[in-house]
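Student: What follows is a protein structure lacking sequence information:
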């Protein structure tokens, strides 16, 4: 009769993780870790800032969801500023565009435009802290779509994180009366809640489809290829959003909103400009993380910025923070930890899936 192997102690798990981290550190030059740190900060600082600016826009008199959606993609030339000189320095040519690759960029651009519009509704009707906590469900959908479409790893720890984060979202739903602004109706709050969850689901789908493009159409992942995909997707998202903004008479509405904006026109255009800059810096940071590490780490950082946004919103925007919301935040942290453990467990027999 085979003996049952003894279970590992907590110290053995900690020791295994420490050994794994040391091996990861020494396998890469120090410049790699510096760039990865800066890229991670590019996700964890500008992205929360852009979320707070979106909420500030609506709180101070902004009303157009199309305008704040347009702000999310209007900075796409910043990617081109980084990409185009890279061709000259590295002496390489752009990846040829065929019909399938072009169509994939068009589809991803359309989905990104729709995703930004959904999140705009969330920030119009929900406190920034609540909207950010609900957006953490994107990690759940990233894991599910990644498993179905790209055959990424799905284990008990990741399933546990899905259940935990879903429970955290349920707590917020049950405690909705404690954090709703007085001027927001029940119907508007429900609309914001639903669009936030749907936007998170779409965000997870976009993450999985982007990885699928690397696997099926490009067959490789390099710094330039990642930048090219981001540029093309952002460009098409900008085109779709601009069409929607023109059809809704949004550009003319900017002048009207600026004249009645709390703080005046300078404050209005400052929110718009800094919203464009911070969102695109976050996109560039995420692009660099995907190249330097993996889509898994990008997904984790994308989720970790959620509690950062929530805490910043409470401090800077004085968002209501009930006991249930604090409980939801703690449970969300637990879910993140479970996801990270499941994605990087040293006990796995094989390394996480990457694209060469």
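Tutor: Nice, thanks for sending it over. Everything numeric in this text was worked out from a predicted model, so none of it was measured.

Student: CA atoms for contacts and neighbours, from now on please.
Tutor: Fine.

Student: Would you mind listing the buried residues in stretch 86-102?
Tutor: For stretch 86-102, the neighbour count (16 or more other CA atoms under 10 Å) marks residue 101 as buried.

Student: Likewise for stretch 148-163?
Tutor: Of the residues in stretch 148-163, those buried (16+ other CA under 10 Å) are 150, 152, 153, 154, 157, 158, 159, 160, 161, 162.

Student: Next, the contact list for the residue nearest to residue 198 when sequence neighbours are not counted, please.
Tutor: Nearest residue to residue 198 in three dimensions, chain neighbours excluded: residue 118, at 7.3 Å (CA to CA, 6 or more residues apart in numbering). Each residue near residue 118 by CA atoms under 8 Å, 6 or more residues apart in numbering is listed here: 195, 196, 198, 199.

Student: what's downstream of the one helix or strand residue 118 maps to, the next helix or strand?
Tutor: Assigned by DSSP states H and E, residue 118 belongs to helix 99-125. Scanning forward in sequence from helix 99-125 by DSSP H and E, the next helix or strand is helix 128-135.

Student: which of the residues in the helix or strand that comes right after that next one are buried?
Tutor: Heading C-terminal from helix 128-135, the first helix or strand you meet, by DSSP H and E, is helix 138-149. Neighbour counts over helix 138-149 (16+ other CA under 10 Å) mark 138, 139, 140, 141, 142, 143, 144, 145, 146 as buried.

Student: Second structure follows, compare the two:
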């Protein structure tokens, strides 16, 4: 009789444990869902911050670059040099991140591995990307010199088309109807600019120089897109450590290489001899000349952090889409500050660019909803 009671007691204890486990299991999704929501919120917060850095830095740097040329600046090597020379300002956030953030537990860490690339591998990577940045910056300098800032900015929208092509072959980017729609709209916007050029809007340069500026800007857009795709590939295959610290380290390292490359070009071309006259003859004075170049350098670094941050938080194509979003802002401010013309063709091209951006963002929204639905049923 005592043995029967003992068996019954064991059965009741076992049932009690199973009920407790069932309750715990039913409560787990509720307890983990806030964590999942918190991660989503943190991701969107980081993306928003990086997007703001990219759009604001890119817009201000482009406008200041136009101001440099508009007031008498003419050195293409100097204009290219300042696009990367502001890297010392990034040491401040890098030190803050390393002192106050621990990478293994930081919410910004998306990939953590014990793999560490060799010094020679990183040196070759940063050297290649840095030289590509310098060459691409020179092409952009030619474009900004020979084109009005509104035409220049809208031509830069082609970088999204090039990026989609490079992403398909390099990053295995999948295409959908909305992405194709975005590419077609942006292509149409560029075609409108190409076939409806207003001679009075060509900065009083010859037709040949205008064509050079047009071609250089398109080439720079292609180079910029290739750079983003290679950067994404580098994060995935070489660095394998996607943190804020990694973003800042890459931005600083590639900027150092690009700056040194531009210095070599500046002295090899003899352009440095004309800088003193350029300083003295600058329309707003020497102090304004120096401050313009300094702030161009700083804002391009701000933009660089935003670009790289979006690449590892999302993708190179997403980073390029955000960059394209900032392009219509520049022509509006160029009308206000530089009295640039904004005719009907440019307005239509601007609207097509915005439409293309919205189309891509909607595809990202659909992908996000699909991912949440899959996680919900898994």
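Tutor: Now that the structure is in, tell me what you want to look at. Remember, predicted model here, so these are calculated numbers, not experimental data.

Student: Just tell me what the residue nearest to residue 198 of structure 1 corresponds to in structure 2.
Tutor: In structure 2, the residue matched to residue 118 of structure 1 (TM-score structural alignment) is residue 139.

Student: Could you do residue 171 of structure 1 as well?
Tutor: Using TM-score structural alignment, residue 171 of structure 1 lines up with residue 192 in structure 2.

Student: I'd guessed that match sits against residue 344; true?
Tutor: No - using CA atoms under 8 Å, residue 192 of structure 2 makes no contact with residue 344, being 10.5 Å away.

Student: Who has more neighbours out of those two?
Tutor: residue 192 (14 against 9; other CA atoms under 10 Å).

Student: tell me the contacts of the more buried one?
Tutor: 345, 346, 349.

Student: Look up how far residue 3 of structure 2 lies from the most centrally placed residue in structure 2.
Tutor: Geometric centre of structure 2, nearest residue: residue 307, 2.1 Å, by CA atoms, centre = their mean. Separation of residue 307 of structure 2 from residue 3 of structure 2 (CA to CA, to the nearest Å) stands at 73 Å.

Student: ok, and what's touching stretch 108-117 of structure 1?
Tutor: By CA under 8 Å, 6+ apart, stretch 108-117 of structure 1 touches 65-66, 68-69, 72, 199-200, 202-203, 206, 209-210, 232-238, 240-241.

Student: mind checking what residue 76 of structure 2 lines up with in structure 1?
Tutor: Residue 76 of structure 2 maps onto residue 65 in structure 1, by TM-score structural alignment.

Student: how near is the closest residue to residue 250 of structure 1 other than its chain neighbours to residue 269 of structure 1?
Tutor: In this structure, residue 250 of structure 1 finds its nearest non-sequential neighbour in residue 67, 6.4 Å apart by CA to CA, 6+ apart. Distance, residue 67 of structure 1 to residue 269 of structure 1, by CA to CA: 12 Å.

Student: Between those two, tell me which one has more neighbours.
Tutor: It is residue 67, of residue 67 of structure 1 and residue 269, that has more neighbours when counted by other CA under 10 Å, with 24 against 16.

Student: mean per-residue distance, whichever strand or helix holds the more buried one to structure 2?
Tutor: Residue 67 of structure 1 is part of helix 65-73, with elements assigned from DSSP H and E. With mean CA distance after the TM-score superposition for structure 1, helix 65-73 of structure 1 departs from structure 2 by a mean of 0.5 Å once superposed.

Student: wait, what's in contact with residue 274 of structure 1?
Tutor: Here residue 274 of structure 1 is in contact with 50, 53 (criterion: CA under 8 Å, 6+ apart).

Student: Tell me how far the counterpart of it in structure 2 lies from residue 57 of structure 2.
Tutor: Under the alignment (TM-score structural alignment), residue 274 of structure 1 maps onto residue 295 of structure 2. Noted for residue 295 of structure 2: a distance of 10 Å to residue 57 of structure 2, by CA to CA.

Student: who's in contact with residue 151 of structure 2?
Tutor: Contact analysis of residue 151 of structure 2 by CA under 8 Å, 6+ apart lists 193, 331, 346.

Student: how about the strands of the stretch 251-378 of structure 2, start to end?
Tutor: Assigned by DSSP state E, counting those that start in this stretch, the strands in the stretch 251-378 of structure 2 number zero.

Student: buried sites along the helix holding residue 118 of structure 1?
Tutor: Neighbour-count burial for helix 99-125 of structure 1 flags 101, 104-125 (criterion: 16+ other CA under 10 Å).
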